[in-house]
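Chemist: Sequence first, predicted model second:
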Amino acid sequence: MISIRRADERGRANFGWLHSRHSFSFGSYYDPAQMGFSRLRVINDDAVAAGAGFDTHGHRDMEIISYVLEGCIAHKDSSGNEEVLSAGEFQLMSAGSGIYHSEYNPSSSKPLKFLQIWIEPNAIGGKPGYQQQNFGRAPGLTLVVSPDGAEGSLTIKQDACLYQLWLGQGEGAELALAPGRKAWVQLVEGKLSVNGERLAPGDGAALSDEERLSFSATQPVRALVFDLP
């Protein structure tokens, strides 16, 4: 079964310095029919103006993934991590028992665009954690996040995996799903067919009771693929 969340159906937020589209209920956007999918709770498509950003704020008991699409993020947190993430990099912050952080666009002229993703953990509390890595642009599926750090991936506190998908025009890929698993596909750019359903940039696809995901690109594709409990 496949359900498509079209890009123009997502919630909106506009604070001047921040333009955001919400795949699921977040902040002032509330839709009881869109409260997440499996353990995936947030996908925010954020555009941050030059020199602006999120002031210091707190999180706890959430696995927070940031994927930089354009520009850079300047990150600073209460665990002593102070890093800059460039386009193509993934960050996984395990909030654990509690962490404070800020995120800024350090450029004076260029915008920052990134996906902010929240996944509910399978264990609460514990020491906060920070991981960051660029996984390149290898064609096909590349494992980015997993519960055991397989294949050099970032380690998450949940029985979930995240893949990045790069395909050239006319290329395809497949991913097998174990019985009972669910999947979410978020298209960043290009035109993609997932099990026969066509996606445009910003679209998301929720899949359940599927044994396999079959991807086909009619234009060069960048996407994220979540394998969820």
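Modeler: Ah, there it is. Because the structure is a prediction, the values reported are computed rather than measured. Residues are numbered from 1 along each chain as shown.

Chemist: only C-alpha atoms for contact and neighbour calcs from this point on.
Modeler: Will do.

Chemist: So which residue of the chain lies furthest out from the middle?
Modeler: Computed with Cα atoms, centre = their mean, the residue of the chain farthest from its C-alpha average is S108, at 25.6 Å.

Chemist: Below is an additional structure, to be compared with the one above:
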Amino acid sequence: MKKLVHKAGSRGFANHGWLESAHTFSFANYYNPERIHFGALRVLNDDTVQAGMGFGAHPHDNMEIVSIPLEGALEHKDNTGRHKIINSNDVQIMSAGTGIVHSEYNASKTAPVKFLQIWVFPKSKGIQPRYDQKTFDPADRRNKLQTVVSPDESPETLQIHQDAWFSLGNFDAGQSVNYKLNKKGNGVYLFVLNGSVEVEGEKLDTRDAIAIEDADQVDIKANEDSNYLVMEVPMLLN
């Protein structure tokens, strides 16, 4: 098993006034040659957007983009005419494929929105752009992992065009789980949303993360009440 801890303070930070963003991997003006990507996981941005502000219309192609609001709500518009509100406990996925233009704004005029913006390299390029979102009941991740993104066409999860699985967990202090990887050769990137956990002997606090390779399973224990995101992704890119 290979392990690499990324402490919260080691991320790149940008403050644009209307936007505060912490970059786990190289992004925009933050460049770290040792932090380009983890396998197929290319971007993990921890964003706070002020009331009424947001990202104007901009293009993407050949990328799987997942948005997870943590507090507040996002307003999504794209060039297919789609107009959606993404709330806390919702997860959104967009396959940019051959190309899509979209905007994301804070849906509130009075309070900030906090969300994760995650990019994953797709399994293949040039697919038809696709959008989906789903509301997940947080009770279904109390002291267990709730899979929210998977490669499968299933009413239980959002489908991603990659052999990747995302799972959320809300664990009480002292509770443990054993995460078994879905596909041999994949790696796991665990990101602590809040709290304190121990992952294979490594202590992680709020916004810390750990990258794990060459493992079939991962043991995770909550040292205190904790929420975290587990992202299982291919380590080899096509």
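Modeler: All right, it came through fine. What you see is a predicted model; the values in this text were computed from it and never measured.

Chemist: re the thing from before, surely the residue farthest from the centre of the first structure and A50 touch.
Modeler: Yes. Using Cα atoms under 8 Å, S108 of the first structure is in contact with A50, at 5.1 Å.

Chemist: about what we covered before: how close does the residue farthest from the centre of the first structure get to S102 of the first structure?
Modeler: Going from S108 of the first structure to S102 of the first structure by Cα to Cα, to the nearest Å gives 17 Å.

Chemist: what about the counterpart of A215 of the second structure in the first structure, how many residues close to it?
Modeler: Mapped onto the first structure by TM-score structural alignment, A215 of the second structure lines up with E210. Residues lying near E210 of the first structure (other Cα atoms under 10 Å) number 17.

Chemist: Could you list the buried residues of stretch 209-220 of the second structure?
Modeler: By neighbour count with 16 or more other Cα atoms under 10 Å, stretch 209-220 of the second structure contains the buried residues 209-213, 215-218, 220.

Chemist: and these, which of them are in strands?
Modeler: Under the assignment DSSP state E, these contribute 209-213, 217-218, 220 to strands.

Chemist: For burial, what's the neighbour tally of A138 of the first structure?
Modeler: Using other Cα under 10 Å, A138 of the first structure has 11 other residues around it.

Chemist: if you skip the residues just before and after it, what's nearest to it?
Modeler: Here the nearest residue to A138 of the first structure in space, its sequence neighbours aside, is W166; by Cα to Cα, 6 or more residues apart in numbering that works out to 6.8 Å.

Chemist: Need the counterpart of the one you found in the second structure.
Modeler: Aligned counterpart of W166 of the first structure in the second structure: N170 (TM-score structural alignment).

Chemist: And V188 of the first structure, by the same measure?
Modeler: Aligned against the second structure by TM-score structural alignment, V188 of the first structure finds its counterpart in L193.

Chemist: what about that match, distance to G97 of the second structure?
Modeler: In terms of Cα to Cα, L193 of the second structure sits 29 Å off from G97 of the second structure.

Chemist: With E232 of the second structure instead?
Modeler: E232 of the second structure is 21 Å from G97 of the second structure, by Cα to Cα.

Chemist: quick one: which of these two has more around it?
Modeler: Each of E232 of the second structure and G97 has its neighbours counted (other Cα under 10 Å); E232 has more, 28 against 20.

Chemist: quick one, the one helix or strand the more buried one maps to and strand 209-213 angle?
Modeler: Using DSSP states H and E, E232 of the second structure sits in strand 226-234. Here strand 226-234 of the second structure points in a direction 30 degrees away from that of strand 209-213 (axes from the mean of the first three to the mean of the last three Cα atoms, to 10 degrees).

Chemist: Packing partners of strand 226-234 of the second structure?
Modeler: When contacts are defined as 3 or more Cα pairs under 8 Å, 6 or more residues apart in numbering; DSSP states H and E, strand 226-234 of the second structure sits against strand 165-171, strand 186-194.

Chemist: export those strands to TSV and tack on distance to L19 of the second structure and mean neighbour count?
Modeler: TSV is the format used below for these (distance: least, Cα to Cα, whole Å; neighbours: other Cα atoms under 10 Å):
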stretch	distance to L19 of the second structure	mean neighbour count
strand 165-171	25	23
strand 186-194	19	23
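
Chemist: picking that back up, can you pull the contacts of the residue farthest from the centre of the first structure?
Modeler: The contact partners of S108 of the first structure, taken as Cα atoms under 8 Å, 6 or more residues apart in numbering, are 50-51.

Chemist: What is the equivalent residue in the second structure for it?
Modeler: Under the alignment (TM-score structural alignment), S108 of the first structure maps onto K109.

Chemist: In which helix or strand does the most centrally placed residue in the first structure reside?
Modeler: Residue closest to the average C-alpha location in the first structure (Cα atoms, centre = their mean): I117, at 4.2 Å. In the assignment (DSSP H and E), I117 of the first structure maps to strand 112-119.

Chemist: Would you mind getting the average deviation of that strand from the second structure?
Modeler: Compared with the second structure after fitting, strand 112-119 of the first structure deviates on average by 0.2 Å (mean Cα distance after the TM-score superposition for the first structure).

Chemist: Could you tell me how far that strand lies from the centre of the chain?
Modeler: Taking the mean C-alpha point of strand 112-119 of the first structure and that of its whole chain, the gap between them comes to 5 Å (Cα atoms, centre = their mean, to the nearest Å).
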